[in-house]
Every structure is written in structure tokens, then in C-alpha cells.
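Novice: Show me the folded form of this:
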Amino acid sequence: MTALGFLYPGHSAEDDYPRIEQLLGSDIRVDLVHTDIGEDAHRVDALREMGSPERLSAGVQELRHAGCEAVVWACTSGSFVHGWEGAHEQVRTLARAAGMPASSTSFAFVHAVRELGVRRVAVGATYPEDVAALFADFLGAAGIEVTGVRSSGIITAAEVGTWGEAEVFALARAADAPDAEAVLLPDTALHTAAHIPALEKELGKPVLTANQVTVWEALRLADRRVNAPALGALFTREPIVQV
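Specialist: Next up is the predicted model:
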């Protein structure tokens, strides 16, 4: 049994995680600890506070006791708002506090894009434009070309958590561009685990969503590979050898 640990802010789309655990169809256990969200606002100052060391370290003891082999801060905006270097420092601090390999959803997107071997991506963000632009900057720092960003301007994770299939598909369609090799939906408050194969079929390209890549990243840290077609192209491809 491989136990994967996740620190998830508040309560919005956390039910994606037991769904993903079921879809993995293997000896994988997903352990989720909720962190204190503080102020629910897609605003840079609030997001930086949400991902502070004090808030993250409060949840790691429970994951250690559960026997987790890796931990991922399951929040995209609460990591990329710190910038490329700041996000690295965030996960280094988390790894020291947890005593196990650590990452965040922002880095999960970077590693997943590289896994797929694509270089140009489109972003469909629920966030306001200024926050969405910071995610594009983060991807750019990783050498990933962003063909365009579609912002929905939503302030709270609570509102994002109410979105259903129709809204998710509309965001993905609006974000997609002919020159994008993949579409990224970066909010862990967005329910996407049930829709990934249908999204990829409609758009004709890989779709990476926040909770999907977060679990994949934890598997990567634990040195596990699981073939799970119900979770999209990311979970069915052979690894790309970077040159």
C-alpha cells in the first residue's frame, strides 16, 4: 500500500480525491488533511497567507502518523503567488516540516506538462486576471509557453466549488487555442475528476486539471506509476525522456 498525503485548503472540491483514489484502481491510499483557509479570496495577499509555513505545518503531523510517503500542498494559487523561487522555498520548508518528499500543485503542473512532452499550453483559470497572469508567469519561468489565459474573475473558492460540468466545459472551450498542445485548468477548488476523458475527447488534446495533477505529483514523489485511463492522457502515457 502506497499512502499519499495532501494538504487541502478549506472545503470546495475535496471529493475529487476519493474519486481519484477509486479511479486509480490500485493499492493507493489518498489521505487528505484540510488546512485553515483564512480569508477565502483569490487575492495575492490572502493567497500568500493561505500558503504560509504556519498553516501548512499544522497538518503534517496527521499525515506522518498515517504513514504517508509524500505530501503535496494541494493548492495552485497558494503556491505560484510566491513566484518561482518563493514556491520552491515553500515546498522545501514543507518537506522539512513533514519529514518526507513534498511538492505543490503549481509544480505538479510543470512536471505534468513535461511528462506529456508539450511546450505550448492554454490556461483556463477561475481566478481574477491578475492572479491568472501570475500562473502564466510561473509556467513561463519553467520554460513553458502559454498561448493565452482565459480568466473567469471568480473571487472565492467557495463559488468555484459550486461549478458543475457545464461550467467546466465552457471554461475549457473558451481557453483552448489551435496552437495549444494542452489545456490547463489550475484551480483545486474546481470539480474536474469526473470529466477529464470527455474534456480531452472534445478538445482533441490532453487536459490537465489541478486535483488530477496533484495526485499524479504525489505518485511521482513516491516513485509510483499507475495506468488509469479514466484520469486522462497524463495517466496513460509512457514517461518522456527530457533531452
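Novice: Please count neighbours and contacts with C-alpha atoms only from this point.
Specialist: Will do.
Novice: And for the nearest residue to Ser52 once chain neighbours are set aside, the neighbour number?
Specialist: Spatial nearest neighbour of Ser52, excluding adjacent residues (Cα to Cα, 6 or more residues apart in numbering): Gln90 at 7.9 Å. Using other Cα atoms under 10 Å, Gln90 has 22 neighbouring residues.
Novice: before we go on, could you also do this sequence so I can check it against the first one:
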Amino acid sequence: MPRIGLLYPGHSAEDDFPALETRLAGSVDPPWDLPLVHTSVGEDAHRVDALLDLGSDARLAEGARTLVDAHAPDAVMWACTSGSFVFGWEGAHRQVRELAAVTGLPTSSTSLAFADACRAIGARRVSVVASYPEDVARAFVDFLAAAGIEVLALDSNDIITAAEVGTLGRDDVVRLVRGADVSASPDAVLVPDTAMHTLDWIDELESATGTPVLTANQVTVWKGLDLVGAVRPVAGLGRLFAEEGART
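Specialist: Purely as a prediction, here's the structure:
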């Protein structure tokens, strides 16, 4: 089975991943194994200085060594959006190279996964619904621009901590995503925060917006599988995992 190791900062929506494993047990062949190790957090804040510390090489390396020793994954994902895109396009790639040097394994991050997922489904013009404050959300817009992806509309929701984002339930998430500005007919709506539970509701979010939806936890799993050539069509995970989208 493909074993995708997840480096996840702190505690908020990490239960999205084992819940997905359970939901898909018996319906995905080979089954997915998504072992997760928590990386350390200095200050839980959607603030640039705190996020740069969150994604520092030392914090990631410590978690990566534990992940590799405990779970022997086939690939590693830094399952954090803001703790990668705040470093910028080049910085996010450098972060992954440093992490890969520690793991010796195919490695990527949620931010880079968003760029790759957009390419996979042909999304060049997108709308973004972010939990973050405006300045952090703008950093994600700049990151996407460097990847050649145009953001037509941005909705920032000014939630300061990942812990608070993790308390959002289904109704809250659907409401936030339904509020996406799709007036300019974007190719997709992006929801960039691994602290937000989404994996049970991808199809519902796509129905609410009338467009493909890419969420942080969804693209993290997809990219991890992509690193080992194990992406297959899966029902219930949106256009990205549909037959026409389950490839790069």
C-alpha cells in the first residue's frame, strides 16, 4: 500500500486523515496509509513571523526524522499551507529540498501541491477562500501568481489561530466556501488551510460553488499519492480525484 507520511503542525484538523482512511477502507485498492507526526509549534498564529518559525528547517527536520524512523513512509508531505507559502515560491521549493535531504524520500508541501493540483485539473484562474487575515492571504495570492495561477477573487476571514479554524464544523465550512466569489467564472475555488476539516465534504463544497474545489487536506493527500504514482479515481473527493482529474 502507498504510505504517505504527513508532517502536521500542532493540533486542529489532523483527524481528517485517519477519518478518510476509515471511510475509504475496502473501496480503494491498494488502501492508503497516512501516518502522521506532529511538528512543534512556537506560537499558533496566522502571522508571518510565527509562520516562518513554524516552517523552519529545524522544526521540520525534527518531525521528519521521527516520521521516517517510526513509519518508514514512501513519501513525505509537509501538511501545512501557510507554513510553506510564506517563504515565497523559491523559498517553498528550498524548504522541500531541505526536507527531502533529511528524509531521503520524495517530498513536497501543501502549497506546492495546490500549484500542481491546479495544473492537473487545468485551473489557471481561481477564487480563494482563506481562513487567514488579509496580509497572510495576500501572500498566498502572490505564491499562486508565481506559479502562473491568476486569483480572480480573494475572501479572507481573519481567523488568527489554527486551533480556532479546527473548531469549524460542516455548516461553518460550507458557509465559508459558499461565499466564494465565482462571478468571474473561476476554474476552481481554493481553500488553503490544513487546519480546516474538509475531506468529508468535498463533493458538497463543489455543489455549493458550482465549480471544482481544492482544499488543503485534499491536495496534500493527492500530491503525496502523486509522488509515488498512486493517484487513482476515488469517489467523494471532488474533481481532483475524479477520473479526468486523477493525474498530473
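Novice: returning to what we had before: tell me if I'm right that the residue nearest to Ser52 of the first structure and Pro53 touch.
Specialist: Yes. Judged on Cα atoms under 8 Å, Gln90 of the first structure makes contact with Pro53 at a distance of 7.2 Å.
Novice: follow-up on the earlier one: checking the residue nearest to Ser52 of the first structure next. Helix, strand or coil?
Specialist: Judged by DSSP: H, G, I helix; E, B strand; the rest coil, the three-state class of Gln90 of the first structure is helix.
Novice: swap in Ile4 of the second structure?
Specialist: Per three-state DSSP, Ile4 of the second structure ends up strand.
Novice: quick one: the helices in the second structure?
Specialist: Taking DSSP state H as the test, the helices found in the second structure are 16-24, 48-54, 57-71, 82-85, 88-103, 110-121, 134-146, 162-166, 170-178, 202-209, 216-227.
Novice: What residues in the first structure pair up with the last one?
Specialist: Looking back up the chat, that one is helix 216-227 of the second structure. Counting by TM-score structural alignment, helix 216-227 of the second structure falls onto residues 210-221 of the first structure.
Novice: Tell me the gap between the matching stretch and the middle of its chain.
Specialist: 7 Å (Cα atoms, centre = their mean, to the nearest Å).
Novice: Average offset of it relative to the second structure?
Specialist: Its matched residues in the second structure lie on average 0.5 Å from stretch 210-221 of the first structure after superposition (mean Cα distance after the TM-score superposition for the first structure).
Novice: contacting residues around Val146 of the first structure?
Specialist: Contacts for Val146 of the first structure (Cα atoms under 8 Å, 6 or more residues apart in numbering) come out as 120-123, 136, 139-140, 180.
Novice: Tell me which of the residues you listed persist in the second structure.
Specialist: With both residues aligned by TM-score structural alignment, their matches' Cα atoms under 8 Å, the contacts of the contacts of Val146 of the first structure that the second structure also has are 120-123, 136, 139-140.
Novice: so how far is Thr110 of the second structure from the aligned partner of Leu199 of the first structure in the second structure?
Specialist: Taking TM-score structural alignment, Leu199 of the first structure has Leu205 as its aligned residue in the second structure. From Leu205 of the second structure across to Thr110 of the second structure, the span is 19 Å (Cα to Cα, to the nearest Å).
Novice: Tell me which of those two has more neighbours.
Specialist: Neighbours per residue, other Cα under 10 Å: of Leu205 of the second structure and Thr110, the larger number sits with Thr110, 31 against 25.
Novice: Now do the same contact list for the counterpart of the more buried one in the first structure.
Specialist: For Thr110 of the second structure, the aligned position in the first structure is occupied by Thr105, per TM-score structural alignment. Neighbouring residues of Thr105 of the first structure by Cα under 8 Å, 6+ apart: 72-76, 79, 210-211, 213-214, 217.
Novice: Apply 7 Å and report the result again.
Specialist: Counting by Cα atoms under 7 Å, 6 or more residues apart in numbering, Thr105 of the first structure makes contact with 72-76, 210, 213-214.
Novice: Before I go, just wanted to say thanks for your time.
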